[in-house]
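J.: My questions are about this predicted structure, shown below with the sequence.
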Amino acid sequence: MFKKALLAGVALSAFLTGSAMAAGVSGDKVVIGVLTDLSGVYTDISGKGSILAAEMAVAEFGGKVLDKPIEILSADHQNKADIAANVAREWIDTKGADVMVDLVNSAAGLAVQGVGKEKGIVTINTGAASVRLTQKECSPTGFHWIYDTYALAHVTPPVIIAEGGNTWFIMTADYAFGHSLEADAMAVVKELGGTVVGSVRHPFPSSDLSSFLLQAQASGAKVIALANAGQDTINSVKQAAEFGIVSGGQKLVALLAFDTDIHSLGLELGQGLTVTTGFYWDLDDETRAFSKKFFDKFGKMPTMVQAAVYSGTLHYLNAVKASGTDEGAVVAAKMRETR
C-alpha cells in the first residue's frame, strides 16, 4: 500500500530500550505541530502543502483518536534553528504539542529533534535530510522519514559513474544538510573508483551563485553535483545554463530535487538534469489517488516532503490508537513495532 510503501524509506533512530506504561491522552486532545518553511527557499517543497497534508491525514483518520479531538498547529521556522527550537518548546509547554512533523531544513530539524528528545515528544523529520538525525544526534522519540543524504548519495552517483561520469565537482549549501550530502556523495564517488576534483560551499540561501559555478566549470570535472535544494538548486541550474556549462559538455546532477523545481525550471532548462526522489505522484494507482485528492485542494501535485507528512502523520495517529496513549516513548515504540 502507498502509506506502507513510503515507510520503506524510513531511517529509524536509536532503538528504544524501554518505557513506562501509560494510558490516556494528555490535555484531552492530541496536538500535531507542523513546523515548516512558509517564507523561504523551501516553501514550495513543504510550506502550506505540508500543512494541508497533515490536515488530510487527520481528516482521513476521522478527526479524533481515542475519542479525543486532534488539533493541528503550524508555524514558519524561517529556516533558523533557534526559531524552530523556541517554537517547539512553546508549543510543548503551553499548547500540549505531542508530535512535530515536516521540519524541513536540517539545522531546524536537528534543533527540534533535540527538543523532542529532551521533552519526550515524537518528532518526524520529513523535510530535513542530514544523517546526523539518525547517527550522532539520534533520539529515542525521533524518526527520519522518506529520504536522507545517505540514501540520496547511494542512488545518483552509482548511475552517473556507470555512465562514465567519473570526475566530480560538488557545489554545496553551507549548512548541516549540504555538509552531510557532500560528505556522503564524496564517499560513494571514491568508493566506486571516481575522483572528486574539488568542491565549494555557497551561502544558504543564495541568489547569486555565479562565482561558485565558474569554479565548478573551471575544474574540468565531467560531473557538477549540486548538494543543495529548493530555490538554491533552481538558481544553480538557471545560472549554469547562462554560463553554458551543460552545453559545454559537463553534466549537471541535482543530488536532491523536487517536482516543483522541475516545473520552475521548465522543460528547456530541466531536460538532461539527473535527479533522485523518494516519491512520485504518478508512480502507481495509490500514489495517483492520493495526489489527485491533494491536487484538488492545493492546485499542485504533492512533493515527497508533503507526501511524507501525510504518511508520517497517519502512522503516528495509528500508533497512538494502538498504544491507548499519546505518551511519546510509548507511541514511538509502537511506531517502530508496526513499521
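T.: Done, it's in.
J.: Only C-alpha atoms from now on, for both contacts and neighbour counts.
T.: Fine.
J.: List the residues that contact Gly270.
T.: Residues near Gly270 by CA atoms under 8 Å, 6 or more residues apart in numbering: Ile262.
J.: can you check the one 3 residues further on too?
T.: Taking CA under 8 Å, 6+ apart, we find Leu273 in contact with Lys251, Leu252, Val253, Ala254.
J.: Around the nearest residue to the second one once chain neighbours are set aside, how many other residues sit close by?
T.: In other words, Leu252. In this structure, Leu252 finds its nearest non-sequential neighbour in Ile224, 5.0 Å apart by CA to CA, 6 or more residues apart in numbering. By other CA atoms under 10 Å, the residues close to Ile224 number 28.
J.: can you give me the strands in the stretch 51-200 of the chain?
T.: Taking DSSP state E, counting those that start in this stretch to define them, one finds strands in the stretch 51-200 of the chain at 64-65, 68-76, 99-102, 122-125, 142-144, 167-173, 195-202.
J.: on contacts alone, who are the packing partners of the longest one?
T.: Applying 3 or more CA pairs under 8 Å, 6 or more residues apart in numbering; DSSP states H and E, we find strand 68-76 packed against strand 30-36, helix 47-61.
J.: Okay, one more to line up with it:
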Amino acid sequence: AFGHSLERDAAGVVTANGGKVVGAVRPPFATPDLSSFILQAQASKAKIIGIAAGPPNNMNEIKTAAEFGLLKGGQQMAALLALITDIHSLGLPAAQGLLLTTSFYWDMDDKTREWSKRYFAKMNRMPTMWQAGVYSAVTHYLNAVRAAGSDDPLAVAAKMRETPVEDFFARNGRLRADNLMVHDLVLAQVKSPDESKYPWDYYKILATIKGEDAFGPPDPACPLIKR
C-alpha cells in the first residue's frame, strides 16, 4: 500500500508539471533478486527512474541499479524515500548521483551541524530526517505547554498552531489547521566518492522546495478544515 501510494502521488506531480510516466514495474515485497525489474526500467528509456520504496527495500534497488550501470548509461534515479543512513549503508560508489528529497540534512548550515554533532556524540551516526523531526516536534510541543501554562490538549494544540516552527530542523514551518506541519524541503543529490571530503559528507543541495509547493493545499474534505 505504501509503494502504491508513493507511485500514485509522484505520478500525479509528474503529469501535472508536463512530464510523462512511461511505465511501472512492481516487484513483490522484499524480493531478493531485482535484476529483471531494473532491466525493465532501464529498457524503458525513461529519463528518470523513481524508486517508490522505503528502507531497506530501496537499498537493494539502488545497489542493483548501480551494478547494471544505470546511471552511467545516462538515466537518472530518484528515491521517493531515502534516509542518510541508507546512503551510509550503500556507500557512495553505489549511491552516487541519486536524487532525493529530504526535510533535513545534518551538514546544511550551522544550526543543523550543531544539533547533529550532539546527536552523533551519543549515537555514533548522523541523524536521519525522522530523528531530527521527532526531536523538533517534541520540543515544539513542550514549548507550547510552557507558553500555554497548561497541558490541556486543546490549549496546547492552539498554541502549537499559532507559533511558527523555526529551529534546527524546520525552515518556515507552521502547523496547519489540519495538523500537517508544512515546512521547506530540499532537493539533494548524492555526491561521488571524489566529491565527499569528510565522513557523512554525502549530499549536494540542488534546490529548496517551499512548503506550500511540497505539501500542497489542505484537503477540503478534512473535518478540521471544514470546521
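T.: Ah, there it is. Given the structure is predicted, the values throughout are model-derived calculations rather than measurements.
J.: Any idea what the TM-score is?
T.: The TM-score (TM-score structural alignment, normalised by the length of structure 2) is 0.66; 164 aligned residues with a CA RMSD of 1.8 Å.
J.: Ser219 of structure 1 contacts Val197, correct?
T.: Yes - if you go by CA atoms under 8 Å, Ser219 of structure 1 and Val197 touch, sitting 7.1 Å apart.
J.: Now do the shared contacts for these two.
T.: Common neighbours of Ser219 of structure 1 and Val197 (CA under 8 Å, 6+ apart) are Phe169.
J.: Looking at the contacts of Leu273 of structure 1, which one is closest to Glu55 of structure 1?
T.: Checking the contacts of Leu273 of structure 1 against Glu55 of structure 1 with CA to CA, the nearest one is Ala254 at 30.5 Å.
J.: Can you report how many residues lie near that closest one?
T.: 23.
J.: For the residue nearest to Leu252 of structure 1, give its distance to Val200 of structure 1.
T.: Separation of Ile224 of structure 1 from Val200 of structure 1 (CA to CA, to the nearest Å): 11 Å.
J.: any common contacting residues for those two?
T.: Joint contacts of Ile224 of structure 1 and Val200 (CA under 8 Å, 6+ apart) are Ile170, Met171.
J.: The counterpart of His88 of structure 2 in structure 1: helix or strand, and which one exactly?
T.: In structure 1, His88 of structure 2 lines up with His263, judged by TM-score structural alignment. Secondary structure assignment for His263 of structure 1, by DSSP states H and E: helix 259-265.
J.: The helix or strand just after that helix vs structure 2 - mean distance after superposition?
T.: Using DSSP H and E, the helix or strand that follows helix 259-265 of structure 1 towards the C-terminus is helix 267-270. Compared with structure 2 after the fit, helix 267-270 of structure 1 shows a mean deviation of 1.4 Å (mean CA distance after the TM-score superposition for structure 1).
J.: Tell me where structure 2 has strands.
T.: 48-51, 76-79, 99-102, 174-175, 181-182, 185-190, 203-209 (DSSP state E).
J.: so the fifth one corresponds to what in structure 1?
T.: Using TM-score structural alignment, strand 181-182 of structure 2 corresponds to no residues of structure 1.
J.: Could you pull out the helices in the stretch 151-300 of structure 1 for me?
T.: Assigned by DSSP state H, counting those that start in this stretch, the stretch 151-300 of structure 1 shows helices spanning 156-162, 176-191, 210-218, 231-242, 259-265, 267-270, 285-298.
J.: and Asp82 of structure 1, which of those helices is closest to it?
T.: Nearest of the helices of the stretch 151-300 of structure 1 (CA to CA): helix 176-191, 14.2 Å.
J.: Summarise which helices and strands that closest one is packed against.
T.: So helix 176-191 of structure 1, by 3+ CA pairs under 8 Å, 6+ apart, packs with helix 106-119, helix 149-153, helix 156-162, strand 167-173, strand 195-202, strand 223-227.
J.: and the most far-flung residue of structure 1 relative to its centre, how far is that from Glu286 of structure 1?
T.: Distance from the C-alpha centroid of structure 1 peaks at Gly248, with 32.4 Å (CA atoms, centre = their mean). Note on Gly248 of structure 1: its distance to Glu286 of structure 1, by CA to CA, is 41 Å.
J.: Can you tell me which residue is spatially central in structure 2?
T.: Geometric middle of structure 2 (CA atoms, centre = their mean) lands on Thr102, at 3.4 Å.
J.: ok now do that one, which residues does it touch?
T.: Counting by CA under 8 Å, 6+ apart, Thr102 of structure 2 touches Ala82, Leu83, Met129, Leu185, Val186, Leu187, Ala188.
J.: corresponding residue for the third one in structure 1?
T.: In this case it means Met129 of structure 2. Matched to structure 1 by TM-score structural alignment, Met129 of structure 2 sits across from Met304.
J.: Next, count neighbours for the closest residue to that match other than its chain neighbours.
T.: Among residues not flanking Met304 of structure 1 along the chain, Phe279 sits closest, at 4.8 Å (CA to CA, 6+ apart). For Phe279 of structure 1, the count of nearby residues is 22 (other CA under 10 Å).
J.: which helices and strands does the longest helix anywhere in structure 2 pack with?
T.: Taking DSSP state H as the assignment, the helix of structure 2 that covers the most residues is helix 129-148. Other helices and strands packing on helix 129-148 of structure 2, by 3+ CA pairs under 8 Å, 6+ apart, are helix 153-162.
J.: what's next to the helix it packs on, contact-wise?
T.: Against helix 153-162 of structure 2 from outside (CA under 8 Å, 6+ apart): His140, Tyr141, Ala144, Val145, Ala147, Ala148, Ser150, Arg174, Leu175, Arg176, Ala177.
J.: Could you dump these into JSON lines and include neighbour count?
T.: JSON lines is the format used below for the contacts of helix 153-162 of structure 2 (neighbours: other CA atoms under 10 Å):
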{"residue": "His140", "neighbour count": "18"}
{"residue": "Tyr141", "neighbour count": "16"}
{"residue": "Ala144", "neighbour count": "22"}
{"residue": "Val145", "neighbour count": "19"}
{"residue": "Ala147", "neighbour count": "15"}
{"residue": "Ala148", "neighbour count": "16"}
{"residue": "Ser150", "neighbour count": "12"}
{"residue": "Arg174", "neighbour count": "20"}
{"residue": "Leu175", "neighbour count": "19"}
{"residue": "Arg176", "neighbour count": "16"}
{"residue": "Ala177", "neighbour count": "18"}
